[in-house]
Every structure is written in C-alpha cells, then in structure tokens.
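1. here is my input; please provide its structure:
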Amino acid sequence: MGRPRGFDEATVVRSAAELFSTRSYDGISMDDLVTHLGVHRNSLYKTFGSKRGLYQAALRWSLEHHVAPLVDRVAGAGDLAEALRVAVGEPAAEAGLNLLLMAAVERAPVDPEVADQLAPVLAAFDQAARAAAGRHAEHDGGGGGRGGGGEDGGEDGVALALTATILGLRLRARAGASGANIDQAGAALAHRLTHHV
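-> Just a heads-up that it's a prediction; the model follows:
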C-alpha cells in the first residue's frame, strides 16, 4: 500500500489556479510551482502527471468555481447595465477572468484541449449576455434588435459586445489600469446602456 498523500489536492489546484492567473504558463517553472504550492515535485508529478496536467486541473477548477458563478450572475441580471456592473464589480471573479484571458490568448491557440475547455465557457458567457440583452430590450419597450436580427446585430451582437467588453476591461486592469478606472468605465458604459440603448 502506498504512502498517503501529504497534501490536499483541491487546495493545491486552487492555489495553482491563482498562480497561473498571474503569470504566463511558460513563465512558471516547476520550481515556481513547488515553491508556491509547498508540495514536493515528485508528488505533483505523481498526482498530475506534468505541469500541463496541473494547469488543466487548475483551469477546470477556475472555470467552474470562478467563471461559471459569474456567468450565472450575468445571466440573472435585469438588463445589460446590471450585467456589466455585476461582471466588472465582482472581485471574486478577477482571478478566474484573468486565467480565462491568459488561457484564451496564450494556451488555446497551441493547445486544443484548452481551446475545448474555453469554447463552452465563452458560449455560456455570450448566452448570459444575450439573456440580459433580451431583458434590456423588454424594459426598453423595443423589439427592434431582438432575436439576433436587424441592422444593429440584435441581441446576438449585443451579447458578443458585452462579453468582449467584460473581458476587455479585465485585460485593461491586468495591463495596469486602476480598479477605480475600470469601475468608472464600467459605470459609464452601464449608464449609457441604461439611458441610450
């Protein structure tokens, strides 16, 4: 019988997700992981097989525990402005969106499994934004862009724009824009959506 594992796998995966959300995959060595996680290299290899295996587990965990709840809150928003306020003002989702962005930009183009993990999450984000866009159109009393048709691209176009805006604001925050500036940009856009869409 093997020796019992000396670490909690869920805690290690969560901590790895936090680390991978701050730096590029290639910028994190196994030594970095060992130091950050406080787990022996052999234990990591035995449990996850490789750095990539740990990354995959961390990404899955982050998408499930950080991003999916945010998508649910966006889907439940009363209108586009509320959806944007929820997404921009949700500090708990910051690490999840950071890792989502890093994975989309850095790993998905070269790792089909990462691309496969991200595709349904991005589609769910669009669907959540589409639901908020539909409620926004109902509140606005208009039907002009509903259902995805029309010259303006309808709800599908608005949903894609909202998802891109949320991810773009998170990207700006990663690039050094202050949280106050990001919140201000989100509030300004939410105000415009409420009063001009």
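
2. contacts, neighbours, all on C-alpha from now
-> Noted.

3. separation between Arg3 and Leu122?
-> 41 Å (C-alpha to C-alpha, to the nearest Å).

4. between those two, which is the more surrounded one?
-> The residue with more neighbours, out of Arg3 and Leu122, is Leu122; 18 against 5, by other C-alpha atoms under 10 Å.

5. and this one, please, so the two structures can be compared:
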Amino acid sequence: MGRPRSFDEEVAVARAGGLFAELGYEGTSIDDLVQRLGVHRGSLYSTFGSKRALYLRVLREHVDTLDHPAAPETDLTLLLRAAVERAPVDAEAATLVHRGLVALRSQLPSGTGEQPEAALARLLGEHLVRRATRPQEET
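-> Predicted coordinates for the structure are as follows:
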C-alpha cells in the first residue's frame, strides 16, 4: 500500500493553472511544477500521469468555469494561451478551447446589436490589451 497523499490535489491543480497561464505549456517545466506545487516529482507523476495530463485537467476545469454568467469577467489568459500555443498541435486541447469559446460566447449579453462572434472577438481582444498594458507584478 502506498503512502497517503501529502498534498491537496485541487490546490495543486489551481496552482498549476496559474503557472500554465503565466508561462504557457511549453514554458512550464516539470521542475517549475514541482517547485510551485510543492510536491515531489514522483507524486506529481503518480497523481496526474504526465505534464500534458495535468495541463489538460487544468484546461478542462478552466473551460468548465466559462459556462456560467460570470464567465466574461474570468481571467481568460489560460484559454487564450491554449488557443495559440496548444490547439494547433494538440487535438484534445483544441477541443477544449473550442468548447471554452462556445461557452464564453453563450454567456455574452444578447440584444446589443453586436453579432456573437464579434462580441467574443471584442472580449478576447480587450483581455489581451489589458494583459499587455498591465504592469508586471513582482514575483
């Protein structure tokens, strides 16, 4: 029988989400995950299987949050990074990105005269501009 898990899996997933949003999938190493999550490499692999499996879980949970009315105020950095970085090369990530965009579009106000695709593009563009013009936080 293995030792009991010494970390909170949901906290680890949330921290991994922050790291993937900050550095992207390619920019996040296993060492980064081990350090930020505060888990041993073996625990990381035995719990999540691989960096990709952890990433897909993080992305799936993020996409699930986009299916409610507060979604347009959600930090969309992870979704945007996934759309640019992973969707072109990873079919599962592409499916999740598509699902996230559909969910997000469905939460945008209707009756504004703006087409849904244009409203979604505006929302995503505004998020990118805010991210690009926000001062870098001290780490």
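
6. could I get the full set of helices for the first structure?
-> Secondary structure of the first structure (DSSP state H): helices at 9-20, 30-37, 41-48, 51-62, 68-75, 80-88, 94-102, 112-140, 154-174, 179-196.

7. and the first one, how far from the second structure on average?
-> What that stands for is helix 9-20 of the first structure. Helix 9-20 of the first structure, aligned to the second structure and superposed, deviates on average by 0.7 Å (mean C-alpha distance after the TM-score superposition for the first structure).

8. alignment lookup: Leu118 of the first structure to the second structure.
-> Aligned counterpart of Leu118 of the first structure in the second structure: Val97 (TM-score structural alignment).

9. wait, what's in contact with its match?
-> Contact partners of Val97 of the second structure, counting by C-alpha atoms under 8 Å, 6 or more residues apart in numbering, are Val63, Leu79, Ala82, Ala83, Ala87.

10. now do the buried residues in stretch 185-197 of the first structure.
-> Residues Gly186, Ala187, Leu189, Ala190, His191, Leu193, Thr194 are the ones in stretch 185-197 of the first structure that count as buried (16 or more other C-alpha atoms under 10 Å).

11. next one: stretch 103-111 of the second structure
-> Neighbour-count burial for stretch 103-111 of the second structure [16+ other C-alpha under 10 Å]: Ala103, Leu104, Arg105, Ser106, Gln107, Leu108.

12. got a markdown table for the residues you listed, with distance to Arg52 of the second structure too?
-> Listed next are those as a markdown table, based on distance: C-alpha to C-alpha, whole Å:
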| residue | distance to Arg52 of the second structure |
| --- | --- |
| Ala103 | 23 |
| Leu104 | 24 |
| Arg105 | 26 |
| Ser106 | 28 |
| Gln107 | 28 |
| Leu108 | 30 |
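
13. farthest pair in those?
-> Using C-alpha to C-alpha, those reach their maximum pairwise distance at Ala103 and Leu108, which is 9.2 Å.

14. excluding chain neighbours, what is closest to the residue most central in space within the second structure?
-> Nearest to the geometric centre of the second structure sits Leu78, at 3.3 Å (C-alpha atoms, centre = their mean). With sequence-adjacent residues excluded and distances taken as C-alpha to C-alpha, 6 or more residues apart in numbering, Leu78 of the second structure is closest to Ala21, at 4.4 Å.

15. number of nearby residues for the one you found?
-> What Ala21 of the second structure shows, counting by other C-alpha under 10 Å, is a neighbour count of 22.

16. so what's it up against?
-> Ala21 of the second structure touches Thr77, Leu78, Arg81, counting by C-alpha under 8 Å, 6+ apart.

17. and which of the residues you listed is nearest Phe48 of the second structure?
-> For the contacts of Ala21 of the second structure, the nearest to Phe48 of the second structure is Leu78 (18.8 Å; C-alpha to C-alpha).

18. for the contacts of Ala21 of the second structure, which one is nearest Ala14 of the second structure?
-> For the contacts of Ala21 of the second structure, the nearest to Ala14 of the second structure is Leu78 (11.7 Å; C-alpha to C-alpha).
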